[in-house]
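A.B. asks: Here you go, sequence then predicted model.
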Amino acid sequence: MLMIYTVYVLYAPAYDKHYTGFTANIELRLKSHNEFGKDWTARHRPWKLIYTRDFDNKVQAMDFEKWLKTGAGRDFIKTLPY
């Protein structure tokens, strides 16, 4: 069975904040950010999904997520439509 890993970018319009992560279940992860937990993302709800990119390899997904957190990656995120 092929596992798909999704790198995603969330945007919190009320706070003008972005969050970048990766997951094997984007629907559950988005629900988690918007409904569960008490971490940083809980303080900036609601989150809107503004970007996804799928990978069939966890290492590639992690590498792309890491790139999105660099200066060039943050510049790319700023070009995304909200």
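C.D. replies: On my side now, so go ahead.
A.B. asks: C-alpha from now on. contacts and neighbour counts both.
C.D. replies: Fine.
A.B. asks: Doesn't residue 20 belong to a strand?
C.D. replies: Yes - checked against DSSP: H, G, I helix; E, B strand; the rest coil, residue 20 lies within a strand.
A.B. asks: alright, now check it against this:
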Amino acid sequence: MDIFYIYAIKSEADGRIYVGFSADVEKRLKEYNAGKTKSTKGYKPWVLIYTEQVAGRIAARNKEKYYKSGIGKEFLKSL
């Protein structure tokens, strides 16, 4: 089973938090800060504030949805 990481990044420009999942978080963070992702391009630079390892794409997707929800977002804001 593949290993994925749920991550939360925070914009240093305006403080917004973005949640996603990837097999390679460091590579993904570099892509965000290089402006390669349309939805996050205008809010760089980004810093990593949270990671969590999970087994399998389905589990990763479910955790990502949780952290994008109200209670999950509140947890990330409290970090």
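C.D. replies: On my side now, so go ahead. In this text, all values refer to a predicted model and were calculated from it rather than measured experimentally.
A.B. asks: for structure 2, what spans make up the helices?
C.D. replies: For structure 2, the helices defined by DSSP state H cover 25-33, 57-68, 70-77.
A.B. asks: would you turn these into TSV with distance to residue 6 of structure 2?
C.D. replies: Converted to TSV, those look like this (distance: least, CA to CA, whole Å):
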stretch	distance to residue 6 of structure 2
helix 25-33	8
helix 57-68	6
helix 70-77	12
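A.B. asks: a markdown table for the ones you listed, including distance to residue 11 of structure 2 and mean neighbour count?
C.D. replies: Listed next are these as a markdown table, based on distance: least, CA to CA, whole Å; neighbours: other CA atoms under 10 Å:
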| stretch | distance to residue 11 of structure 2 | mean neighbour count |
| --- | --- | --- |
| helix 25-33 | 10 | 15 |
| helix 57-68 | 16 | 16 |
| helix 70-77 | 12 | 13 |
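A.B. asks: who wins for proximity to residue 3 of structure 2 among these?
C.D. replies: Closest approach to residue 3 of structure 2 among the helices of structure 2 (CA to CA): helix 57-68, 7.9 Å.
A.B. asks: how far apart are that closest one and its match in structure 1?
C.D. replies: By mean CA distance after the TM-score superposition for structure 1, the fitted helix 57-68 of structure 2 averages 0.6 Å away from its aligned residues in structure 1.
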